[in-house]
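Engineer: 3D model of this:
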Amino acid sequence: MLVKTLKIKKNFLNSYNILISSFEKTPDEDIIILYTNDVHCGINESIGYAGLSYYRDKVVSKKTPYVALVDAGDHVQGGTIGSISKGKYIMDIMNAMNYDVVTPGNHEFDYGMEQFQYFAKNLSCSYISCNFRSSETGNLILEPYKILEFGEVKVAFVGISTPDSIAKSVPSAFMNKEGDFIFSFDGGNAGEKLRTSVQKAVNDARAEGADYVIAVGHLGEKGDITKEWSSPDIVKHTNGIDAFIDGHTHEVTPSLILQNKEGKFVPITQSGSKLNYIGQVTIGKDGQIKTELIGPDQVTFRDERIYKLIEKIELNYKEKLNEKIGEVRFDLNILDKDGNRLIRKNETNLTNLITDALLIESKNYGGADIALCNGGNIRASIRAGDITYGDILKVLPFTNGACIVEMPGQAILDALEMSVRKYPESNGGFLHTAGLTYTFNPNIPSSVELDDKNMFIAVSGERRVNNVLINGEPIDLEKRYKVIADSYILLERGDGFIFEGLTEINLNFALPNELFINYIKKLSIDDMEKYRKPQGRIIYNDMER
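Structural biologist: A predicted model of the protein is given here:
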């Protein structure tokens, strides 16, 4: 690949493409930028890394000498290979793939800051981000952009990380021992800080001689995100970006065309998740920019070198993953019929099973009155048939420890209000329960107040949540209840939860997936029948769900 690094620090959709004219210097051959986003450990699902490597080396590289490979974040988490190795195996694969540019997503921080530092040090191309900085010094942690040279043309890639990284990863990773935030993603001032940081990086890259600027962001377009931190908002309030490679929301977007601050048309593109598609951005010899998605029907071969590397890694743990722990006659679901993540705004049979597992298994560690689990923690469905160890690690891949704490009823009530504040939009912080039922009214506007990091402050008006019952009795706001959940929401402010009056009782005594496995092992296939349908723990005031 004839690419020179100038700045660096330690199926059906394929035919739908958009041409955007650019008046920059034109290359002597097409520049093709292949990209991935939100792979989430999908190393050999759909196209897979071996398919991507083949497509780059045997298809695209025959068309042009100017090829780059880019990733827009969320690669080390989301599957067994990530949780078992805390992302190290993914680093090995990405280095073998020879990525040129990578922006960290929020889930790159899931294993803690020390592990992220390991990733940043060991990823051969390193990370870029124009808005990840020290709150104490104001200095950026990573280089804001990277310039690659394709013949006489220079292309800058500006990294942009979502400010939601703090609330949607492990907030404690960004704190010091005193609990103060010492890292920032420029999330304040209703999006103005982020826009300013992006514009500065773009301007600096242009000043350094970049002919084209491609944003590589982990922001998302819509859904469970903060609008002021979205890719459309950045495009509309900046200038100088020629195309935006996006991630975070798993959207299949060949090209979303928006006008920037100066009225220039800029394409935003995103390739879904788990390598279901390969994203492709082409800067043509005529200066036009085309964005498109490459489907699995176009990638019919694989790179044996990458395939054998993955196969070798998987052999290290495959036997254990295939171990049977239970069986079920029906699917245990996290998705609706259209493939949307139902668990981020509705109860399902799988969420009932998981929260019951936490509550019942807590008896071995002191016991609890209720169990809570956020929808974003549950990552896969379980199909009818045998349930294996590997299935459970796909469902609950995170390594935040299970904890038992005590808190007043008021803190629980506030957490439920925080949980439903976005409804009917999806919310990774939507709480599922055992030992607790409640009703909420979506017609009442949410009055939850948040700080500039999307952390809970207060409920200032009428509440959506009512008729909260704990083990069949109305909640007592002054009574203290024992709660089991993972450390992510209880102690680390995950999804913005802050529990006033919390007292620690038993911390990190097991992983939630271990408790889930232990519970399933105790259930016969007939016992599982009670989870055939959702049990009505969350009631929507006669509203259609």
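Engineer: contacts and neighbour counts: CA atoms only from here.
Structural biologist: Will do.
Engineer: Show the residue spans covered by the strands in the stretch 51-200 of the chain.
Structural biologist: Here the stretch 51-200 of the chain has its strands, by DSSP state E, counting those that start in this stretch, at 66-71, 101-102, 133-134, 145-150, 153-161, 183-184.
Engineer: And what about residue 376, helix, strand or coil?
Structural biologist: helix (DSSP: H, G, I helix; E, B strand; the rest coil).
Engineer: quick one, what contacts it?
Structural biologist: Contacts for residue 376 (CA atoms under 8 Å, 6 or more residues apart in numbering) come out as 343-344, 427-430.
Engineer: Let's see this one next, to set against the first:
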Amino acid sequence: MPVKQSFKSLLASSLAIGLISSQLTMPAFAQSKDKHETKQQKDKTYKLSIMHTNDTHAHIDNVAKLATAVKEVRAAKPDSLLLSAGDVFSGTLYFNEFKGQADLEFMNLLKYDMMTFGNHEFDLGASPEGHQALADFVKNAKFPFVSSNVNFSKDDKLKNLYKGYSLKYKNGNIYSAMIKKVNGENVGFIGLTTEETKDISSPENVKFENYIREATKDVKLLELLGVNKIVAVTHLGYDDNPEYDNDLNLAKYVDGIDVIVGGHSHTQLNAPVVVTTDEKGKKKDPTVIVQAYQYEEYLGTLDVEFNKKGVVTGQAGQLIKLADKADDPEAAQLLKKYSSKIAELKNKPTGGVAAKALANPRGDTGVSVRSSETELGNLITDGMLDKAKDFNPNIVASFQNGGGIRAPIDQGDITYGDVLTTLPFGNTLATMKLTGSEIKTALEHSVSQEPKENGGFLHMSGMKLTYDSTKPAGNRVVTMELKNADGTFTPLDLNKEYVIATNAFTAKGGDGFTVFQNAYNQGRVTDLGLSDWENLRDYVAELGTVNPQIEKRIVDVARP
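Structural biologist: Next up is the predicted model:
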């Protein structure tokens, strides 16, 4: 990983280069002002226009409508930038089959200007190929990546793509900070990825630094280079867990950021949010935050007006609903190259038939796959337990993190497409030896954020849990019971050792399960190497008629 230069040395070198050559390609730090800049100086205002997407997760069936919306915006505002706030990877069969290259072809077609990394870009790190798919994605991109707080130096496939700071950026490379001439003036960009990635993905040797510290460094650098308009492209979450990071805190704690184009929390900000106070509640220059929900359902747009000092004086933004748009003919024709292959895979039957639709609800109110027992969660964990018992009949229970269940299953024939879309990450089945006390610790973590959504909320088979959400986190579990062969239940013994099954992601400590990570580090985990979607495929085929029920496996005693 190239060493970040000191602010003074980098400033000196940039000015020296600027004196030597007046023909610098973007970003250019010293160029004569054009007529447009002269007019803007006279008006003492500057307008920046941005289009943005986030958390598209390989949902490219809507991409022809996205292309139409992008072209319409560019027709009205030719200088508009198009930015991605990450999580292009993982979520549909398009990713399973094409490992990001299908998405990338359309991003190149739409001429994205830059992207930052989401946590799911690192999902394949634990695979035999490591981050090869991500490296290929970066190298084949016709745009650069901006990433200020990610350390790639220990990853053999990514480290050579990282270029640190550079006066001349090239497509297919990663930069800590960038300067791009837009609409006649220089605009600075930084990129940030949630530190939670280490817990919710598989980054392996890729490391994540503190977002406040790294953002502060890069903003100061850009300001030393004379840039007074700075955009942070982030994958932190709008109001996500503040113990990790989020955009609201970034706006409060880091001076000098004018715009935050965000992702990760899948937040639908129908209008921009403007933060005008710092972490101490004192007035600060405005920071405008935007985010465009998920799955290419919207194209976000933002217009920001600055005064001559680079302070935001006005803003307007909206989400363009793509369902209302016609398909762009060129993009629609290109999509057929991929969709025809996916259609074949989608339609292959597993042999199972869903007697009813199996929902996968989301949302912090009511029932959610990330905070409540669901029929689909019960089906998946039943399948895990059934498969694991083939290898070890002593296994007593299975756990599946709610964040790994990504889509519902419709009533009727269950196809390969259904199970692959529901379990898209290719996690393998693992068994783990735990004491009853360690299981209790894991279950406390599972319900620690309830009723708020938590990707680490555990669905289960082979046991029942009751808890009280009104109690402090870490002290919520009321009862834990294991299911006996005759259907009766026995209380969990905190001092006894048990064998449970889960996916390898969770077994290694994913979603913050440090108790599982400790067991993994101590050699108490066995990875069976069986893909989760294949396990579900086999289980529904074995059942024939698939009709799971809510069985009060997970009950909050505080709810009526």
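Engineer: Mind checking the TM-score on these two?
Structural biologist: Once the chains are laid over each other, their TM-score by TM-score structural alignment, normalised by the length of the first structure reads 0.82; 486 aligned residues with a CA RMSD of 2.9 Å.
Engineer: thinking again about what came up before, closest to residue 227 of the first structure out of the contacts of residue 376 of the first structure?
Structural biologist: Taking CA to CA as the measure, residue 227 of the first structure lies nearest residue 427 of the contacts of residue 376 of the first structure, at 13.6 Å.
Engineer: mind listing what residue 529 of the second structure touches?
Structural biologist: Going by CA under 8 Å, 6+ apart, residue 529 of the second structure touches 428-430.
Engineer: can you list those residues in JSON lines and add distance to residue 401 of the second structure?
Structural biologist: Listed next are the contacts of residue 529 of the second structure as JSON lines, based on distance: CA to CA, whole Å:
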{"residue": "428", "distance to residue 401 of the second structure": "13"}
{"residue": "429", "distance to residue 401 of the second structure": "13"}
{"residue": "430", "distance to residue 401 of the second structure": "13"}
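Engineer: Looking at the residues you listed, which one is closest to residue 523 of the second structure?
Structural biologist: Nearest to residue 523 of the second structure among the contacts of residue 529 of the second structure is residue 430, at 12.1 Å by CA to CA.
Engineer: re earlier: now the first structure: which of the contacts of residue 529 of the second structure match?
Structural biologist: Comparing those with the first structure on both residues aligned by TM-score structural alignment, their matches' CA atoms under 8 Å, the contacts found in both are 428-430.
Engineer: Identify the residues contacting the equivalent of residue 242 of the first structure over in the second structure.
Structural biologist: In the second structure, the residue paired with residue 242 of the first structure is residue 258, using TM-score structural alignment. The contact partners of residue 258 of the second structure, by CA under 8 Å, 6+ apart, come to 229-232, 285-288, 311-312.
Engineer: Same list (the kept ones among the contacts of residue 529 of the second structure) but as JSON lines, adding neighbour count.
Structural biologist: Output for these, formatted as JSON lines (neighbours: other CA atoms under 10 Å):
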{"residue": "428", "neighbour count": "19"}
{"residue": "429", "neighbour count": "25"}
{"residue": "430", "neighbour count": "25"}
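Engineer: can you redo those as TSV with secondary structure and distance to residue 337 of the second structure?
Structural biologist: Shown next, in TSV, are these (DSSP: H, G, I helix; E, B strand; the rest coil; distance: CA to CA, whole Å):
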residue	secondary structure	distance to residue 337 of the second structure
428	strand	30
429	strand	33
430	strand	36
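Engineer: Which of these sits closest to residue 548 of the second structure?
Structural biologist: residue 429 (20.9 Å).
Engineer: Would you pull up how far the top helix by length along the first structure lies from the middle of the chain?
Structural biologist: Determined from DSSP state H, the single longest helix within the first structure is helix 192-207. Centroid displacement of helix 192-207 of the first structure relative to its chain, using CA atoms, centre = their mean, to the nearest Å, is 24 Å.
Engineer: Following element in sequence after it, please.
Structural biologist: Using DSSP states H and E, the next helix or strand after helix 192-207 of the first structure towards the C-terminus is strand 212-218.
Engineer: List the buried residues of that following strand.
Structural biologist: Buried residues in strand 212-218 of the first structure, counted by 16 or more other CA atoms under 10 Å: 212-218.
Engineer: The stretch 201-350 of the first structure: strands as residue ranges?
Structural biologist: Under DSSP E, counting those that start in this stretch, the stretch 201-350 of the first structure gives strands at 212-218, 243-245, 252-259, 265-271, 278-283, 289-294, 324-328.
Engineer: Let's have the ones you listed in CSV, adding distance to residue 519 of the first structure.
Structural biologist: Below are the strands of the stretch 201-350 of the first structure laid out as CSV (distance: least, CA to CA, whole Å):
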stretch, distance to residue 519 of the first structure
strand 212-218, 36
strand 243-245, 42
strand 252-259, 37
strand 265-271, 37
strand 278-283, 39
strand 289-294, 42
strand 324-328, 10
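Engineer: of all those, which lies closest to residue 447 of the first structure?
Structural biologist: Nearest to residue 447 of the first structure, of the strands of the stretch 201-350 of the first structure and by CA to CA, is strand 212-218 at 28.1 Å.
Engineer: Residue 400 of the second structure belongs to a strand?
Structural biologist: Yes. Using three-state DSSP, the secondary structure at residue 400 of the second structure is a strand.
Engineer: contacting residues around it?
Structural biologist: Residues near residue 400 of the second structure by CA under 8 Å, 6+ apart: 377, 380-381, 458-460, 502-503, 506.
Engineer: Mind telling me what residue 386 of the first structure corresponds to in the second structure?
Structural biologist: Under the alignment (TM-score structural alignment), residue 386 of the first structure maps onto residue 413.
Engineer: Name the helix or strand for that match, please.
Structural biologist: Using DSSP H and E, residue 413 of the second structure sits in strand 412-415.
Engineer: tell me what the helix or strand following that strand is packed against?
Structural biologist: Of the helices and strands lying after strand 412-415 of the second structure in sequence (DSSP H and E), the nearest is helix 416-422. Helix 416-422 of the second structure sits against helix 93-98, helix 329-346, helix 532-543, with contacts defined as 3 or more CA pairs under 8 Å, 6 or more residues apart in numbering; DSSP states H and E.
Engineer: Residue 516 of the second structure is nearest to which of those?
Structural biologist: Short answer: helix 532-543, nearest of those by CA to CA, at 18.4 Å.
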